[in-house]
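K.L.:
got a structure for you, letters missing:
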């Protein structure tokens, strides 16, 4: 409701022009009390109206978490901090330095940090509606009336200067709708922070795994080069035998077989050089540098200093950043659904302004030119073609989707942990068996060489024994590297701080 009075010196109406009352002249009196009331109501809104469906969220989470076993199936209860600081497991200062370099230089991680800043700014934007909007405006205009006025004495040209030193507009969040929107934005901001933690942890694990893969490739390359050197020596011996004419048919066959094995060994060297070069450039990219192929890496495979703890409680999985992010997104969806429901309720808006208006600009400082307006507005949406209800259905559908996504992520997390725990046992046994196989293959190679030099066996037996020894050493290196990568994957799955 708006009341208007007309200033006798102006053709334009003004709103509640006060020129004489000493109490109303002091407009700051009203705005001090009005501001105090708004702050009290704002605080009350945030405290008294939690999101609708909070109990449902609690029950959904309890049901989801209740599906987790108390112990892991692959490894028969440690404290949640026992699987942290896992970089120490590898006992490599160079590996720690590579991880820290990646954390400080990787562009993708910096992008994730920028998304956190954006989410925090969105939270501030969403929360700003909880408070009044204050503006200050000023205007001046000059108007001319028609010259054929019916009543003489009216000025043909009139000035009007207005200064609204303070304009206030505030929608009272009586039902908590704006507060719910802010809760949703805050939960989204927290989810973005968890995404950053997840990206940081994933980057650390990827750096470890890539550095291990590079060390594996370099070790395999050294084995291949050693194999080529050995086969070249052997081929030289066979060629000299052929030149001396000792059993030329047999010597020619031995030379051909040796040359074929040498060519295969040289091809293996080139393949392993390509693998090492590609892995080196991948590692440089993770570190945030130009992939020039000059990174030295670890040089050799590190050794694990400790094994898996005696038992890992399933509750440790809840510390995974990606699962915490999923839970925060679920809370954001619930708050958005609650805000959509409350949008159907009536809204209450308070408005007010205080300032001065006059026909002479120099009179703006006089108390008698003061004006102020305080008003209220109540609104209720009656019909929008089902838009509000569709908004509620949309947010409820998003909540259900995120809940099932959370459940799926939880199952995936359990699978990753169970798989890594089981693989640790398999790889440990496999490594033990391959160590025995490598020892026996090396022994067989020495025996075959001795028998060949004595003429008791053919060169084919020697070549086969050497290939077996080379394959055994290569496979053992593969399994050692795989066990190191699996340890990093296990800690990534557990979400432990490195």
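P.N.:
Yes, it's here. Model, not experiment: these values are computed from the prediction.
K.L.:
Only C-alpha atoms from now on, for both contacts and neighbour counts.
P.N.:
Will do.
K.L.:
Distance check, residue 183 against residue 392.
P.N.:
Distance of residue 183 to residue 392, given as C-alpha to C-alpha, to the nearest Å: 17 Å.
K.L.:
Residue 448 too?
P.N.:
Distance, residue 448 to residue 392, by C-alpha to C-alpha: 79 Å.
K.L.:
Use this one as the comparison:
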């Protein structure tokens, strides 16, 4: 019994030394330089000066990360769809479960940094044959043991366990950042799907109105042809325009139904029936697109996918430390403290205390190149993580630059397309007057109707493109989640 305190002290000292003296052989982490230009393309800024859209870094504008999606998308129906998608979307649910998986793996790995303390109770019986017994008589021995033990606890002097734990922690944090990136992407996807469906609905309404107007014109032309007031060419031309509008309406109805199905998949359930909205007008789009772009370096702290890529790089860097530590001796400790007795009633009697202390040192001598190959593998994976991190930054830079370029020019394109529509509508009105007075031919009127319908459809498409560009800019700049 006099040696038990010494055993406890030795065990505590070695465990404390292992926890406090663990170093890491991982390379000192340094963030790679961003492989992009220091500023976004100057053409975008120059074009912005020619539009009504505020310049990047406007003093009165908020950054994307400070603008929650409820502020960015004020329409109640769209807000309800986004909220439902965050509750029911299966991809986002998978991303959340990946976080739980990564957290559990980190907890498993970090548990190796502390000793596992086990309690045990054993009843051992063994028969010794007569020819092996010192008395020449077979005997049955009995032994009872109770105690606590530490089994194969690695004293992490070279940081192998610590490096593995650091890698697991970085992987867990990267998974959380990936979930945030998926959530931002989901908000953008729902908004884009919603406005795409609204654009198809608007185009379908125009096509249906055009078809009904042309059907009335065709009926009048048919009546005139029956009495000889119109030619067969006029009749066929009107019929062609009518069926063209009908075909366009049917195609748009199909596209709208498919857009509704895509929205249902994103939301995770059938969208609740509510009053349908419309595409944002020019003023709303100007306000949505007024988010400042900032500098490329700002993306490093705004975009969760870039932060996730950097955390994966840190995990790969830590794995190099674990691979390096494999070349050094591995010291493990097995110890037990308890009481032993040949009889159950004497298990806790005075003098029945027992202990064992078994440190073990393992030094790799020959492993057929396994440790060297593992180190090479860790270094290659680290280089891959660097390439992935740099590619993520370049992709983010390109997405922001594309959104800025589109923002700068689409405002003017919409204004030009609106002017085209207004000119075509006025042209049709004038030609109709000339036709009524016998100056213009019916073919000129039919051509003007066709051109007006095309201009109306093109204007809706440009407005949708401006809307999706504003959404892309919000997502590319790391839009807020609240």
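P.N.:
Structure's in. What do you need? Everything numeric in this text was worked out from a predicted model, so none of it was measured.
K.L.:
before we move on, back to that, what about residue 448 and residue 392 of structure 1, which has more around it?
P.N.:
Using other C-alpha atoms under 10 Å, the more surrounded residue of residue 448 of structure 1 and residue 392 is residue 448, with 23 against 20.
K.L.:
Name the nearest residue to that one, sequence neighbours excluded.
P.N.:
Leaving out its chain neighbours, the residue that sits closest to residue 448 of structure 1 by C-alpha to C-alpha, 6 or more residues apart in numbering is residue 462, at 5.1 Å.
K.L.:
Surely that neighbour is within a helix?
P.N.:
Yes. Per DSSP: H, G, I helix; E, B strand; the rest coil, residue 462 of structure 1 lies within a helix segment.
K.L.:
Number of residues surrounding residue 437 of structure 2?
P.N.:
Close neighbours of residue 437 of structure 2, defined as other C-alpha under 10 Å, add up to 9.
K.L.:
who's in contact with the residue most central in space within structure 1?
P.N.:
Centroid-nearest residue in structure 1: residue 195, 2.2 Å away (criterion: C-alpha atoms, centre = their mean). Counting by C-alpha atoms under 8 Å, 6 or more residues apart in numbering, residue 195 of structure 1 makes contact with 112, 321-322, 325.
K.L.:
Look up how far residue 115 of structure 1 lies from it.
P.N.:
Look at residue 195 of structure 1 and residue 115 of structure 1: by C-alpha to C-alpha, they are 9 Å apart.
K.L.:
Residue 266 of structure 1 too?
P.N.:
The spacing between residue 266 of structure 1 and residue 115 of structure 1, counted by C-alpha to C-alpha, is 49 Å.
K.L.:
hey, where'd the strands end up in structure 1?
P.N.:
In structure 1, the segments counted as strands under DSSP state E are 5-6, 13-14, 133-144, 157-172, 347-358, 370-379.
K.L.:
so which of the ones you listed gets nearest residue 238 of structure 1?
P.N.:
Distance to residue 238 of structure 1, taken as C-alpha to C-alpha, is lowest for strand 133-144 among those, at 94.3 Å.
K.L.:
gap between the closest one and the chain center?
P.N.:
Taking C-alpha atoms, centre = their mean, to the nearest Å, one finds strand 133-144 of structure 1 lying 48 Å from the centre of the chain it belongs to.
K.L.:
can you tell me what part of structure 2 that strand aligns to?
P.N.:
The alignment of strand 133-144 of structure 1 onto structure 2 (TM-score structural alignment) spans residues 116-127.
K.L.:
What is the burial count for the residue nearest to residue 448 of structure 1?
P.N.:
Counted with other C-alpha under 10 Å, residues neighbouring residue 462 of structure 1 total 22.
K.L.:
when you align them, which residue in structure 2 goes with it?
P.N.:
Matched to structure 2 by TM-score structural alignment, residue 462 of structure 1 sits across from residue 445.
K.L.:
so who does its match touch?
P.N.:
Residues near residue 445 of structure 2 by C-alpha under 8 Å, 6+ apart: 428, 431-432, 435.
K.L.:
What's the match for residue 139 of structure 2 in structure 1?
P.N.:
Aligning on TM-score structural alignment places residue 139 of structure 2 opposite residue 156 in structure 1.
K.L.:
So its match sits against residue 146, correct?
P.N.:
Yes. With contacts counted by C-alpha atoms under 8 Å, residue 156 of structure 1 reaches residue 146, the gap being 6.6 Å.
K.L.:
Give me the more crowded residue out of the two.
P.N.:
Using other C-alpha under 10 Å, the more surrounded residue of residue 156 of structure 1 and residue 146 is residue 156, with 13 against 9.
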